[in-house]
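1. Provided below for reference: sequence and predicted model.
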Amino acid sequence: MYPLSKDILGAYDKSDVLVVEADVSNQEEAARYMQQRAMYEDENTLDKNIPEELYQKFVEFIAPYGIQEEVYNKLKPWYAALLVQNLQLMDNSYSGSLGVDMYFLSKAAGQKDILEIEGVKFQVDMFDSFSNELQCQFLASTLGSSEGNEDTETTNIELIAYMLKCWKEGNTAELEKMVKPEGEVEGDLREFNEKMWTLRDNNMAEKVREYLADPENKTYFVVVGAGHMVGSSGIVAQLEDEYKVEQIK
């Protein structure tokens, strides 16, 4: 993705404020809160909250990384799923430290005001609010335990690569198909879409409206996940009736 386009960098240079979903540059504080919410504090354990077959699949995946059972068996299913995803990405040379938000947070440090739309605590609490059924499904999908999806690690990495390709090309139609497919959904997937997309899209669009109406007329450079820009609930769709929205490729 780097170097970023001159249009993106030019827009950043002209802005007064950087806005991100969460300021993840303070890794210590984020990790501390994540650990508080991601692990069972009582006698509860992961193996008591997910099907036995799914737990064994998780153990098989995690064993080569040298993490002790007394540690991984205290993880809640949603965090176990995120851990699997992150390890898969690291194994394939992807690094969160190279994310677009981290890039601009580094540039803005001491140079521009930085605002958060959500914050780390909000995002951690969102995952922690998932029903146990949804958490199990989330973990199963990362491990390839869902029906007809046995080679999930390869599939996940290929999906990330394709998403990055679409992002670089500005292919919003394909991004929308991947993250917000059309059609009615029920059950766990409905809960996921509501919490991951709809509620957050609405909140982000409202925040952007506030920035656009800033009485001081400051310019805000807003960095959020591409999934929040696309689809009928996305920021762009919510603003198009009020503002002229132009995609710059």
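-> Alright, I've got the coordinates.

2. From now on I want contacts and neighbour counts done on CA atoms only, so please keep to that.
-> Will do.

3. tell me, how many neighbours does residue 153 end up with?
-> Using other C-alpha atoms under 10 Å, residue 153 has 19 other residues around it.

4. Run through the residues that contact it.
-> 88, 142-144 (C-alpha atoms under 8 Å, 6 or more residues apart in numbering).

5. May I ask you to name the longest helix in this structure?
-> helix 152-169 (DSSP state H).

6. Among the contacts of residue 153, which ones are in helices?
-> Counting by DSSP H, the part of these found in helices is 88, 142-143.

7. Go through those residues and name the one nearest residue 125.
-> Distance to residue 125, by C-alpha to C-alpha, is smallest for residue 142 among those, at 20.2 Å.

8. The structure to be compared is supplied as follows:
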Amino acid sequence: MRYLLVVALSLYFAVLTPAQANIFFKVSHPEQQPTSYLFGTMHMVCGVDIATPKPVLNAFERSQQLVVEVNLAEPEQQLALQQNVLQHPADYLEQALSNAQYLQLKSLVEEELNLPFQQVSAIRPVFLSALFLQNYLECATAPLRLDEFFTVQANRTEKMIVGLESVVDQISLFDAIPLDLQVTALFELATEPNQSKQSLQQLEQAYLTGNGHEVYQLIQDQDDFGDYQYGLLDHRNVQWFEKLPKLLASQSTFIAVGAGHLGGSNGLVALLENAGYTVTPIPVSFVNQD
């Protein structure tokens, strides 16, 4: 469930080291032969002249396996996603919002998203929020969907794909957050479009220029689920890292996870460095140079 909302809500207040002011890294270890790579993604980026950076593509082609947050190429993960789209109870929005707020959200869904409200009113707040965020990006052309791109390419070239967690794992993160808090965040996102669009545009621009430091600072400004950020970000990083040494030792690996998971004292860059890996930043830009 590589959704932009997860990136925007994945916060950890920490000072970045110089190496963390990037989104792409080479990962090596003195006692291991394979060279691997770590790439921070955004779910979706827009722009006519946007392309996946060549250094990233070259590293991906050289790698023997792809590691992602969730391997949605697996049928069981696709099925789990379908089975967990809806929120229970189905009328949770009516229960959590006032009548005026409910009608306002209904109007925004139908007018801004151009979707029948009854068709989407029962889906989880995180998925409904993702629809608004996708709309706010206002892509003039087909967007670049990075997570999907790498998974599709890996399937085509028969690379092994390893998921660090499951759809159910990710759903459980939001189930741990009180539903009324999720609805409040959704309502504010839907009713404050200008602020949301500005934040997204700043985040996208920082990402497209490969400025990991600015990306991380902008992510820090989002603080909807303060008491639950450890579960959304840090705890997941630590759990993922427990699986990485074995994967990195076996063969050259390309790790593609949300950019919000790279920085901070419990970010993947710091965890790798603390374990004796050399993490070397590789500057990238998404401007199409063809």
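-> Yep, it's here. Please read all numbers here as calculations on a predicted model, not as lab measurements.

9. now, the most widely separated pair of the contacts of residue 153 of structure 1?
-> Among the contacts of residue 153 of structure 1, 88 and 144 lie farthest apart (C-alpha to C-alpha), at 12.3 Å.

10. where exactly do the strands run in structure 1?
-> Per DSSP state E, structure 1 carries strands over the ranges 17-20, 113-116, 220-223.

11. which of the ones you listed sits most buried?
-> Ranked by mean neighbour count, those are led by strand 17-20 with a mean of 22 (mean count of other C-alpha atoms under 10 Å).

12. so that strand matches what in structure 2?
-> Aligning strand 17-20 of structure 1 against structure 2 (TM-score structural alignment) gives residues 65-68.

13. And stretch 56-63 of structure 1, by the same measure?
-> The aligned range for stretch 56-63 of structure 1 is 103-110, by TM-score structural alignment.

14. Relative to structure 1, what is the average displacement of that stretch?
-> Taken over the aligned residues, the distance from stretch 103-110 of structure 2 to structure 1 averages 1.5 Å (mean C-alpha distance after the TM-score superposition for structure 1).

15. Which residue comes closest to the equivalent of residue 265 of structure 2 over in structure 1 once chain neighbours are left out?
-> In the superposition onto structure 1, residue 265 of structure 2 corresponds to residue 232 when matched by TM-score structural alignment. In space, and not counting its chain neighbours, residue 232 of structure 1 is closest to residue 238: 7.6 Å by C-alpha to C-alpha, 6 or more residues apart in numbering.

16. hmm, back to that, so which of the strands of structure 1 is nearest residue 203 of structure 1?
-> Among the strands of structure 1, the nearest to residue 203 of structure 1 by C-alpha to C-alpha is strand 113-116 (11.9 Å).

17. For that closest one, give me the average deviation versus structure 2.
-> Relative to structure 2, strand 113-116 of structure 1 is 0.9 Å off (mean C-alpha distance after the TM-score superposition for structure 1).

18. just stretch 200-209 of structure 1 next, same as before
-> Mean deviation of stretch 200-209 of structure 1 from its aligned counterpart in structure 2 after superposition (mean C-alpha distance after the TM-score superposition for structure 1): 2.2 Å.

19. JSON lines for the ones in helices among the contacts of residue 153 of structure 1, including neighbour count and distance to residue 209 of structure 1?
-> As requested, those are exported to JSON lines (neighbours: other C-alpha atoms under 10 Å; distance: C-alpha to C-alpha, whole Å):
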{"residue": "88", "neighbour count": "19", "distance to residue 209 of structure 1": "37"}
{"residue": "142", "neighbour count": "23", "distance to residue 209 of structure 1": "36"}
{"residue": "143", "neighbour count": "23", "distance to residue 209 of structure 1": "39"}
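
20. Return the residues in contact with the most centrally placed residue in structure 1.
-> Centre of structure 1 computed as the mean C-alpha position; nearest residue by C-alpha atoms, centre = their mean is residue 225, 6.8 Å away. For residue 225 of structure 1, the contact set (C-alpha under 8 Å, 6+ apart) is empty.
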